[in-house]
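>>> Dropping a prediction and its sequence here:
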Amino acid sequence: MDDIRAMATTLFAVIEASGEVTWHQGAIVNREGRKSEADILLLGPFTALYKLGEEIGFLNYTAKSDTYYALSHLPKQQMRKTIKHYMAGEGDTVTMDISRGAALRQLTHELSLLDQIPKGGPIIWPILIIFAIGILIIFERLFFLFRIRCNGNDLVKRIEDSAIADTWKNAITFIKKMRKKPMARVLEAGLLSHQEARENLENSLQEAILKEIPPMERFLSTLGMLAAIAPLLGLLGTVTGMIETFHIITLYGTGDPRLMSGGISEALVTTMLGLSVAIPLMLAQTLLNRSVDRHIGELEEKAVTLVNIIQKYRNTQ
């Protein structure tokens, strides 16, 4: 009965301690393995947090040495933000570990994408090269499309004003000042042929538009090809990883799963990386194609508008 009473007393003490929150300064072993003075926050009997300068994280407690150890991995940013607000008295919620360290150990063993990439074997390097080339193409295309933007409505309005005043030379001079823009070059081709018949005028404009299309579509097919190759390389890494796994099973059997983990990790990481590269590249190619189609459609629209303006005011003058 004495043992039962002692056990009940201990359980009640644990229940009471689970609602206690204490704050004090003490020594901890930081993530570099050195002892440091830090602010320690104890939440119940299982959870310990620390604040060391701007660093906030969880602590493990070792009863044998009576020492707090900072976890090697910091919590996620949102979790750190919640803990920081709680420590500053600005929040009433905080993350706790009620699993007596199991959840904290899981946090320690979590791997980020950068940690997983080296486990993918040699196939990851071609995939990363494809990603780097794709990113360069995307930024180059974005810069190009941003540079060629112009207000086609203003250009057409200026041309129409010149047509009303029968000053075609002024319109041509104005357009030539903006020859760096595809829209201006197309309209210039039409103005230079404003005395031609409608059919010849339309042919000149169509020829000018066709000259502008290749620079706009440059590298987009290459981007689509890279997006298609990346998952195929990931699949190749999957196959090579599984071949290595089966080779290890042939030599050592299935008694130790750790022997097979390397091949399985290579198989899964390359597939994940290939898809992670292909998806944004495909999305970027689709958006860039739509932007180019919009620019080409605007060129064709303004070309038709210019033909109508020339025909209207040429016949009335």
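Done, it's in.
>>> okay, CA-based contacts and neighbour counts for the rest of this
Noted.
>>> Wasn't L59 part of a strand?
Yes - counting by DSSP: H, G, I helix; E, B strand; the rest coil, L59 is part of a strand.
>>> what about it, distance to N170?
77 Å (Cα to Cα, to the nearest Å).
>>> Also G57?
Between G57 and N170 the distance, using Cα to Cα, works out to 70 Å.
>>> ditto for T62
Remark: distance between T62 and N170 (Cα to Cα) = 86 Å.
>>> between these two, who's got more neighbours?
Neighbour totals were compared for T62 and N170, and N170 leads with 15 against 10 (other Cα atoms under 10 Å).
>>> That one: which element?
Per DSSP states H and E, N170 falls inside helix 168-176.
>>> L136: neighbouring residues, count only.
Neighbours of L136 under the rule other Cα under 10 Å: 13.
>>> next one: the helix or strand hosting it to chain centre, how far?
Per DSSP H and E, L136 falls inside helix 124-147. Averaging C-alpha positions (Cα atoms, centre = their mean, to the nearest Å) puts helix 124-147 13 Å from its chain's average.
>>> alright, now check it against this:
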Amino acid sequence: MFELIQAGGWLMVPIIGSSILALAIITERFITLRYSRVVPRGLLAQVWELVRSGEMTPERMRIIKQESPLGLIVVAGLNSSSHGREVMKESIQEAATVVVHELERFLNSLGTIAAITPLLGLLGTVIGMIKVFTEIMIQGTGNANVLAGGISEALITTAAGLSVAIPTLVLHRYFQRKVDTLVLTMEQESIKLVEIVHGERDVDFR
């Protein structure tokens, strides 16, 4: 493996670095964007039961806020519920903006890695071919080993760049779609909370 990396030339260093960074981001996002962590099942029912029974203390609200992104949005809405429906909705939207920003954290970096690694591979291809033609100009076509070395460097960097870019691009799209789904779910839960608090719908958490 080391010989293969060495044969690819110095451009293998940023390609490998990009793959390590991509793997770290992917692992972190898989952990962070778990559905159970972002939108805990039964949270809205639990919160409403505490509100209805008068047991919703500032300490409980602080805990709910810290436990999940949906909890942060719900608490923001409850804190302003006494000021009317529109103010409550605005508070929820402001909290949701912060939550969405956190959910999309590192996704731009992942997209950038998916975009630049094939270009690094292409640059390696160009450099390798330049070496090949330079050697042809100097030595002619008689030295097959030198020509093979330049072509090998070109192909290795291209393959390495694509090997990093393809799975990174697929997972970048996957995480974007997952964030969209989570945001939609939180939006539906928030609307439900607003309508229940202001008596615009029956209590139904199914």
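In hand now; what should we look at? Small disclaimer: the values here were computed from a predicted structure and weren't measured.
>>> where does the TM-score land?
Here the TM-score for the pair of chains, by TM-score structural alignment, normalised by the length of structure 2, is 0.87; 199 aligned residues with a Cα RMSD of 2.2 Å.
>>> so where do the helices sit in structure 2?
Counting by DSSP state H, one finds helices in structure 2 at the ranges 2-7, 12-32, 35-38, 43-52, 58-67, 69-79, 85-103, 107-139, 144-197.
>>> Among those helices, show me which one is buried the most.
Neighbour counts (mean count of other Cα atoms under 10 Å) averaged over each of those peak at helix 69-79, with a mean of 23.
>>> Which residue range of structure 1 does that helix align onto?
Under TM-score structural alignment, helix 69-79 of structure 2 corresponds to residues 182-192 of structure 1.
>>> what kind of secondary structure is L49 of structure 1 in?
Following three-state DSSP, we place L49 of structure 1 in the strand state.
>>> F131 of structure 1 against V277, yeah?
Yes - if you go by Cα atoms under 8 Å, F131 of structure 1 and V277 touch, sitting 5.9 Å apart.
>>> For stretch 297-312 of structure 1, which outside residues touch it?
152-153, 156, 160, 163, 183, 186-187, 190, 194, 198, 201-202, 205, 209 (Cα atoms under 8 Å, 6 or more residues apart in numbering).
>>> how big is the offset of that stretch relative to structure 2?
Taking mean Cα distance after the TM-score superposition for structure 1, the mean distance separating stretch 297-312 of structure 1 from the aligned residues in structure 2 is 0.9 Å.
>>> In structure 2, which residue range corresponds to stretch 220-240 of structure 1?
With TM-score structural alignment applied, stretch 220-240 of structure 1 matches the range 107-127 in structure 2.
>>> superposed on structure 1, where does that stretch end up, distance-wise?
Looks like 0.6 Å for stretch 107-127 of structure 2 (mean Cα distance after the TM-score superposition for structure 1).
>>> which residue in structure 1 lines up with V13 of structure 2?
So, by TM-score structural alignment, V13 of structure 2 is matched to W125.
>>> Packing partners of the helix holding L136 of structure 1?
Other elements packing on helix 124-147 of structure 1 under the criterion 3 or more Cα pairs under 8 Å, 6 or more residues apart in numbering; DSSP states H and E are helix 220-252, helix 257-316.
>>> and of the ones you listed, who's closest to F174 of structure 1?
Closest approach to F174 of structure 1 among these (Cα to Cα): helix 257-316, 15.0 Å.
>>> quick check: angle from that closest one to helix 124-147?
For helix 257-316 of structure 1 against helix 124-147, the angle by axes from the mean of the first three to the mean of the last three Cα atoms, to 10 degrees is 20 degrees.
>>> Run the chain-centre distance for helix 257-316 of structure 1.
With Cα atoms, centre = their mean as the basis, helix 257-316 of structure 1 stands 16 Å off its chain's centre.
>>> Over to stretch 212-229 of structure 1?
Computed by Cα atoms, centre = their mean, the chain-centroid distance of stretch 212-229 of structure 1 equals 20 Å.
>>> Please apply the same query to stretch 220-233 of structure 1.
From the chain centre to the centre of stretch 220-233 of structure 1 is a distance of 17 Å (Cα atoms, centre = their mean).
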